[in-house]
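A.B. asks: mind looking at a prediction? Sequence and model below.
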Amino acid sequence: MKMRYSYNMKTHKAFLKQYLPQENKDEVKEKPCVFGSDEKEYKKNMAKKHFRFIISPESQDLPMELYIKEVVKEMEKTTGYSFYWQAAVHTDTPNIHAHVVINGFDKKGKEVFFDYDTLTRQFFDIASGLATNIVGERTREQMQATRDKWTVAKRVTEVDKDLLARLKDGQVTYRSGDERRRLLFLEELHLARFEGGHNFSLHADLESILAANGKYNVFLDTRNKYREELRLYDPSKMGELKGTIVEVLNQDDDKYWVNSLVIRDEKNKLYFVPTKRPENKSAVNKHIVIKIKENKEEVKKPKRGHEK
């Protein structure tokens, strides 16, 4: 389960009108049905704030619409909210998945808020528990398949934490086949290097790089694309950033989870900068200034006069 949120009404409306029913994809001939709470009531009470979930169960045998309705029902029981929500099942990728949007205010007028524990543990437990109830316990082969997925995950895993805990002088010795497969995959990502025997060295920023990719799913691919060190811009620590826009990555909820820019600063360092709003593709090669003002990140729009 993945979640993103926004405070943008235009994004909210576009997601509901275009993305859920896949009206933005001409190649999808059989459009999915949108379901959830009453559509008219949802639109009448739409707020800028909204949450978007992607639910992609391991089992592809689930009756997805029924499953999603049960997941939302359990989420309501857990949080005490009575959601305005809409959803659709998308079948245009190898893994059937559902997109769910929840309005930022519920039917009682309460503002919806999810704390970290609710998102990372309780909702995951709800989704996985309901899937098990519907299709039954997983077989040994299915559990092994899950472990295999962890070895190629582009985020911080429990295996990574174990490896980092045993790191000595920049190197670690693998103790199992799963650890070896994980290290070989990290080597493909240029985050580990085979040193001989059972030993691998790990990138000094392995955990922070994987954490960045867990939050911004194209961070690693973008980093490897440019074949140089890509830094995640942290306004609270780095302050003002001046540079040239190298690439614009606008959110589409499938490939890109967030809007972001790749910026090369005046010292020739490359930064990945998440943004609240999409940027026009024509901004590439233009100068931009990002600075902190009153504890908020302020992005000065690129100007034509600053084009390089």
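C.D. replies: Arrived safely.
A.B. asks: alpha carbons only for contacts and neighbour counts from here, please
C.D. replies: OK.
A.B. asks: what is the subsequent helix or strand relative to the helix or strand that contains Val273?
C.D. replies: Assessed by DSSP states H and E, Val273 sits inside strand 270-275. Sequence order places strand 287-293 as the next helix or strand after strand 270-275, per DSSP H and E.
A.B. asks: contacting residues around that next one?
C.D. replies: 235-236, 239-245, 297-303, 306-308 (C-alpha atoms under 8 Å, 6 or more residues apart in numbering).
A.B. asks: quick one: it to chain centroid distance?
C.D. replies: 25 Å (C-alpha atoms, centre = their mean, to the nearest Å).
A.B. asks: emit the PyMOL select command for whichever of the contacts of strand 287-293 are buried.
C.D. replies: Selection of buried members from those for PyMOL, criterion 16 or more other C-alpha atoms under 10 Å:
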select buried, resi 235+240+241+242+243+244+245+297+299+302
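A.B. asks: take this one as well and set it beside the first:
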Amino acid sequence: MSQRDDDRFRVRPGAPKQRGDAFINKVLRQTSKAGAKLGKAAGKVGQRPGSRLGRGHVAARFAGRGLGPNARRMAIKVRLVNLAQAGPRSTAAHLRYIEREGVDRQGGAGRAYGPMTDAADLDAFKERGADDRHQFRFIVSPEDAEQLDDLRTYTRHLMARMEADLGTRLEWVAVDHWNTDNPHTHVVLRGKDDTGKDLIIARDYIAEGMRHRASELATQWLGPRTELEMQRAMQREVEQERWTGLDRTLQREAVDGLVRPETLAEPRLQRQRQLLIGRLQRLQRMGLASEQQPGTWAVHAEAEPTLRAMGERGDIIRTMQRAMSGRQRELAVFQPSEDGRAIVGRVVGKGLADELYDKGYLIVDGTDGKAHYVALPPRSELEQYPTGAVVEVKGSADVRAADRNIAVLAADGIYRTDHHHAVAQGQATPDRDPREVVAAHVRRLEALRRAGIVERMAEGVWRVPDDLAERGRQYDAQRLGGVAVEVKSHLPIERQACVIGATWLDQQLIGGGRGLGDLGFGGDAKQAMQQRTVFLEEQGLAQRRGQSVILARNLLGTLRDRELAQAAKDIAAETGLAHRPVTDGQRVAGIYRRSVMLASGRYAMLDGGMGFSLVPWKPVIEQRLGQQLAATIRAGSVSWEIGRQRSI
């Protein structure tokens, strides 16, 4: 380009591109991350990155201006749920849980309500929010909820104030919970404003504005806390083994990790001075603080995480003691072991360890005489584990055999189904069809593909990484939270003792009761096995010879066939369809109509048009209700064909 041309050169910017929701969402995510990192450094309302993005940022600056130290205290936990990531069943599962049995004031089921109704239509609420991008879920927990008495009216007033702060009508449902020592309210708020646009709430309003509004309202209703109430509340915190308000005050007043005498002597801390000193002495006995010189204390850096962990442990212990109802057991928290050791027991309690994030737990009365606290994997459905059901809990961090096979068969990082089929044919046994073996590995590859671990290059051809086994193990550990829970029987052992069907008790009889202790569930299971033996004798399936019991040949198969025959007879009478029994090695196809829970396990009803068949159920088909499926049964195990099938 010549100098003359260079002089004539002018930049002509094009029209600005339409950013759209995707760009805005990206900005919000990044500012949210930045705010999480810099929030403590910025400190004040309106100074955190992204604090003014969204509705309510002005109200957050003025809410609570008139609140003094004697205002009613309030805890609000908020969660923003991305519905696309949480899954289509997330809202239904959350609403079902907060409406569960035993949470209202009389011990009955929770009842959802809204702004204008005491009986909210949850199905209509879910339908209206089916296409929402996100949803807000929060828990409002007033310290003096018992004195408020009418949480429903209080929640409606609070939501009305939020509408004024946010400048839009809000669509929400709520459920009051009275089943804990701290009554609280669950609120589910749609992520749309009254114009149908995405509802974006400023970070500062979520972090502080909501809590200040709730505190203002409670203070207006009940009046300010009295000096006696405040003193008693702080006195209770002195000896507690958790992170308390006194600890937060000490953390705030410490300079370079030291709490000095002149700090505690300040007039604004005069009322708390003796309690703060008492708390420091308590922390010293716990090894979390030390007195450097008279009146000067150093609070250790690990004090906060340690106290928070102790608080969680205390909550777990209290939860387990309530679930065991006075039954004496050694208490243990299940941790996956390197040797793959599992525990077997009955479910005596369940619930959410974190009601906001739907993180569930089970209390399992084990055959080893201990009560185990089991933290469930994310998105676990508590309905899968009925109280009284027999479950097996083990670690899920082991490398899968399928991943090992794929890695071995992948030459130069390429796995081919035709090559695997040829290998499987050479190793075929009567109970393992080579096609089913390959199909199972393809299903695993599809799951790993969705996780971005493998790549499908063509039909039946996959590119796999060299470290497939380890990455597959990490994927399972992240997805399952390191814990896998399998239901061995949904029936309590008391019902298993006298039922037609192949039960867990029958398996224990065949195995001689190995692994059953004499305490707790182990002892109860041994008594139930004796009752089961008497029942089997009456059915002609067992004989006593002295001190020993001789069980019928193929006991489990006989019991299963009898139960299936009766279940099929009942379904045939109900539907008018003919039952078509499934033989070993037979392939059956039909529309998946429903599942049937039997003592022998769960079965799927396949409607083939001319009749129906009952096929062992697997979780993989649960989302396929009403769809055409096919299955093959070999040696008691089932292989399901999902979607369009192609030959190898």
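C.D. replies: That came through fine. On a predicted model such as this, the values are computed, not experimentally measured, just so you know.
A.B. asks: could you quantify their similarity as a TM-score?
C.D. replies: Once the chains are laid over each other, their TM-score by TM-score structural alignment, normalised by the length of the first structure reads 0.64; 259 aligned residues with a C-alpha RMSD of 4.5 Å.
A.B. asks: quick one: the strands in the first structure, in order.
C.D. replies: 2-6, 34-36, 50-55, 85-90, 97-103, 171-173, 192-196, 199-202, 230-232, 241-249, 259-265, 270-275, 287-293, 296-300 (DSSP state E).
A.B. asks: the third one packs against which elements?
C.D. replies: So that's strand 50-55 of the first structure. Judged by 3 or more C-alpha pairs under 8 Å, 6 or more residues apart in numbering; DSSP states H and E, strand 50-55 of the first structure is in contact with strand 2-6, strand 97-103.
A.B. asks: to Lys40 of the first structure, which of those strands lies closest?
C.D. replies: strand 97-103 (13.0 Å; C-alpha to C-alpha).
A.B. asks: in the second structure, what range does the closest one match?
C.D. replies: Counting by TM-score structural alignment, strand 97-103 of the first structure falls onto residues 184-190 of the second structure.
A.B. asks: and the aligned residue in the second structure for Lys77 of the first structure, how close does it get to Arg213 of the second structure?
C.D. replies: Aligned counterpart of Lys77 of the first structure in the second structure: Ala164 (TM-score structural alignment). Ala164 of the second structure is 11 Å from Arg213 of the second structure, where distance means C-alpha to C-alpha, to the nearest Å.
A.B. asks: Ala36 of the second structure too?
C.D. replies: 23 Å.
A.B. asks: Gln60 of the first structure against Asn95, yeah?
C.D. replies: Yes: between Gln60 of the first structure and Asn95 there is a contact at 7.2 Å, judged by C-alpha atoms under 8 Å.
A.B. asks: more neighbours: which of Ala36 and Arg213 of the second structure?
C.D. replies: Arg213 (24 against 13; other C-alpha atoms under 10 Å).
A.B. asks: so who does whichever residue in the first structure pairs up with the more buried one touch?
C.D. replies: With TM-score structural alignment as the criterion, Arg213 of the second structure lines up with Ile126 in the first structure. In this structure, Ile126 of the first structure makes contact with 71, 74-75, judged by C-alpha under 8 Å, 6+ apart.
A.B. asks: out of those, who has the most neighbours?
C.D. replies: That'd be Val71 among the contacts of Ile126 of the first structure, by other C-alpha under 10 Å, with 21 neighbours.
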